[in-house]
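K.L.:
sequence first, predicted model second:
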Amino acid sequence: MYIVTGANLFGQWFSWTKNISFYDKFEIIHPEIESKFDFKKAKLITSCWSYNIFDIDNIFYIAGSWHGRDNQIVKIPVPEEKKQSCKASGLLITGNDYMIILVEAVTRSIWFFDFETEDFKKVKFNEEPILENAVKKSKLTDDVIKLAATNNTFIYLTSEGNVYTGQLPSYVDTHTCVGKACDIECGYEHYMLLTTEGRVYTWGNGRRLQLGHGDLTNLDLPTEVEALAGIKIVKIKAGGWHSLALSEYGDLYAWGWNDTGQLGMNINKDGEENLERKGQKNYAIPRPVDIYNDQGEEIELIIKDIACGTRHSAILLEDNTIWTTGCNKYGQLGFSPKDYEKLEYFKKSYHNPNIISVIGGPWSTIVEIT
């Protein structure tokens, strides 16, 4: 079950008969009865600007905008050659504003479904990782286990820890990374990689400091974020142009663009917004984020989960409270935009004893509960 706050401009979170364009507080989602959509069995796969992708019994559905019409629930097309075997083939899926991306995990075939042409284009992972040992060995299974995409970036991770980027996937040299790649994330212009040793690497466009290396330099290859080198990181998330990392001890680190307070650092000792500071400071290297309640008391609870939207962030604490910061144009922080156009520090916005995780949509915050 999902509880949501934020944008619903295209009916991606249903409530069509009520014509709700956005939620300004966390609401339990109930699809329209006539949709015959079994939301209790639905697993959210991707939340985009104009639609969501759900998985129900290994069949993918779009909710939201489809063929220029809003408030749709449509079974996602499958390539002709996969129609008979799509359930058993291990298809992964994501999407952006222009296309849906389907990846067959085992064969590593990729299909791009273009919204304008309504055609599938098939490509494959053409570049293979270079083996350090010249002795030929039998090829291990190297299934695709995760993919992520925005309008400008595409990234793929395999079971053997190999990473590929681009719409036409190119192998990324990760031989200098300490540990095996175990997670990947991408913003609108940058990439993040986490290894089994808890090391964080970033690359791509650094013009808004989202790489965390202390400068605006663009990087072609994964480079370790040195400020986190002595800290074991267990989770990473990429916003539009900012980045978050969670340590094994439940501490949050943030860096990058902070134009709407998405890093949650503008706070004084009284637990209120620092009104003396004019404009938001962007952070070129990761900094620990302190959380305060409305009385100005520091919250010393462990952070269990983290999430990013385009220009906002959300965290889940061990007491099952959700705290949010950043842009609130569509109520994505769980507060009315009339009360808060934005927040420049983390503020408690929701509590539920049954929270499993927090998920960031571009302009929404999603809570999964049992």
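P.N.:
Cool, the structure landed. These numbers were taken from a predicted model, which means no experiment stands behind them.
K.L.:
going forward, measure contacts and count neighbours with C-alpha atoms only.
P.N.:
OK.
K.L.:
helix/strand/coil for Asp97?
P.N.:
At Asp97 the chain is in coil, as set by DSSP: H, G, I helix; E, B strand; the rest coil.
K.L.:
burial measure for it, as a count.
P.N.:
For Asp97, the neighbour count with other C-alpha atoms under 10 Å is 13.
K.L.:
one more: Glu160?
P.N.:
There are 15 residues near Glu160, going by other C-alpha under 10 Å.
K.L.:
my read: it touches Asp142, true?
P.N.:
Yes. Glu160 is within contact range of Asp142, at 5.6 Å (criterion: C-alpha atoms under 8 Å).
K.L.:
another one to put next to it:
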Amino acid sequence: MTYTVAGANVFGQWFTEENLFPYFHKVSLSGDNLKLNFSRIRLVDANWAYNIFQIDNDYYVSGAWRGQEYQLIKVEFPEECKNVNETDIVVAGNDYELIFVSKKMRILWVMEFDKEEIKKFNFTSDIPPEPEPENVVKKLRKEDVIVKTVTNNNTYLFLSSEGNVYSGVPPVQLDTRHCMGKVCDIQSGYEHCVLLTDEGRVYTWGNGRRLQLGHGDISNLESPAQLEALAGIGIIKISAGGWHSLALSEFGDLYAWGWNDTAQLGIKSQSPKSYSVPTLVDFFDENGEEVSLNVKDIACGSKHSAVLLEDGTIWTTGLNKYGQLGFPPEMEPVVNCFKKSFQCSKNIKLKCGPWSTIVINK
């Protein structure tokens, strides 16, 4: 894989001394100074101060670590993890801690940056099991393993292979029995959560004070509620930013909602305003003509958004403080609606850190 990055590199997390990339910059992940084989490198997590990479079964932190910048440190697993098969461990992180998850044993270890102590938690559930129908031959129960971990400051979400969602530390199962379809993806912002089911339904919950839940008001929700504005629209991908979210339909349409103080929703208007329900986003070229191309991929940063169109162009919008939109921040500190910023191949994946946009060439 190769990585092309725009945005913050304040702590050297991209293996160079430049503080930011004001244009999309292909990052070199090789060289004698790294002393590692980066041919199989995979970006796991992109945070404000550091990135997490995986090489085979090993994990590395690049950037700020233990008060020092420009670090490249192999992550040492907690002692108890060393008795677990390395392929069974998933590593993720936020601004305050690293977390280690045993996918099969369903155990979580949390390592806080300012403490040497490592805390251990088990995944638990208060939800009663579904009763077995009578006169039905019992099927062999599938192994329910943790397949995805999302952590964003004080938010922790975990998704299992059977579509079960766990939240918090310690992780407790979230009741999603009312959701239509099997949960297939989870995302989180700073104060809100989003899930997607295999029937194309989107549900949100958490803090709604900045309209980020998409239900038309600022109410808080303790459990997932379906976004009625997207009911009947087959959604295939979701992404959550700091206080905003994006959804991509099966027909290549983009929907956005939530806080829009820096035009992170990309909806063209005279002045940016927040949107309390999912709203269809249109794209316009430099001449103001509407662009009729399908969206293929989406990603959200803290206060910016990025999309890939079917012609291989990247379009970005929102805050550009660190050049995360692919433009010099002194020239365009904010971009008020989606604007073409980069041309790449079509076989790529988009990912955003809080203040960066990453093009991953598979």
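P.N.:
Structure's in. What do you need? Owing to the predicted nature of the structure, the values given are computational and were not obtained by experimental measurement.
K.L.:
excluding residues flanking it in the chain, which one is nearest Phe113 of the second structure?
P.N.:
Leaving aside its sequence neighbours, Phe113 of the second structure sits nearest to Glu97 (C-alpha to C-alpha, 6 or more residues apart in numbering; 5.3 Å).
K.L.:
so the one you found sits against Trp109, correct?
P.N.:
No. If you go by C-alpha under 8 Å, Glu97 of the second structure and Trp109 don't touch, sitting 10.3 Å apart.
K.L.:
between these two, who's got more neighbours?
P.N.:
Between Glu97 of the second structure and Trp109, counting by other C-alpha under 10 Å, Trp109 is the more crowded of the two (22 against 15).
K.L.:
residue in the first structure matching the more buried one?
P.N.:
Trp109 of the second structure maps onto Trp111 in the first structure, with residues paired by TM-score structural alignment.
K.L.:
what does the residue nearest to Phe113 of the second structure correspond to in the first structure?
P.N.:
In the first structure, the residue matched to Glu97 of the second structure (TM-score structural alignment) is Met99.
K.L.:
distance-wise, check that match relative to Met1 of the first structure.
P.N.:
For Met99 of the first structure, the distance to Met1 of the first structure equals 27 Å [C-alpha to C-alpha, to the nearest Å].
K.L.:
mind naming the longest strand for the first structure?
P.N.:
Longest strand in the first structure by number of residues, with DSSP state E as the criterion: strand 342-351.
K.L.:
could you report the neighbour count for the closest residue to Asn320 of the second structure other than its chain neighbours?
P.N.:
Nearest non-adjacent residue to Asn320 of the second structure, counting by C-alpha to C-alpha, 6+ apart: Pro333, 4.9 Å away. Pro333 of the second structure has 17 neighbours, counted by other C-alpha under 10 Å.
K.L.:
can you check Thr365 of the first structure too?
P.N.:
29.
K.L.:
and the equivalent of it over in the second structure, helix, strand or coil?
P.N.:
Here Thr365 of the first structure is matched to Thr357 in the second structure, going by TM-score structural alignment. Secondary structure, three-state DSSP: Thr357 of the second structure is strand.
K.L.:
need the contact list for Asp142 of the first structure.
P.N.:
Counting by C-alpha atoms under 8 Å, 6 or more residues apart in numbering, Asp142 of the first structure touches 106, 158-160.
K.L.:
same check on Lys338 of the first structure?
P.N.:
Here Lys338 of the first structure is in contact with no residue (C-alpha under 8 Å, 6+ apart).
K.L.:
trace it over to the second structure, please.
P.N.:
In the second structure, Lys338 of the first structure lands on Glu330 (TM-score structural alignment).
K.L.:
quick one: its match from Ala6 of the second structure, how far?
P.N.:
Glu330 of the second structure sits 15 Å away from Ala6 of the second structure, going by C-alpha to C-alpha.
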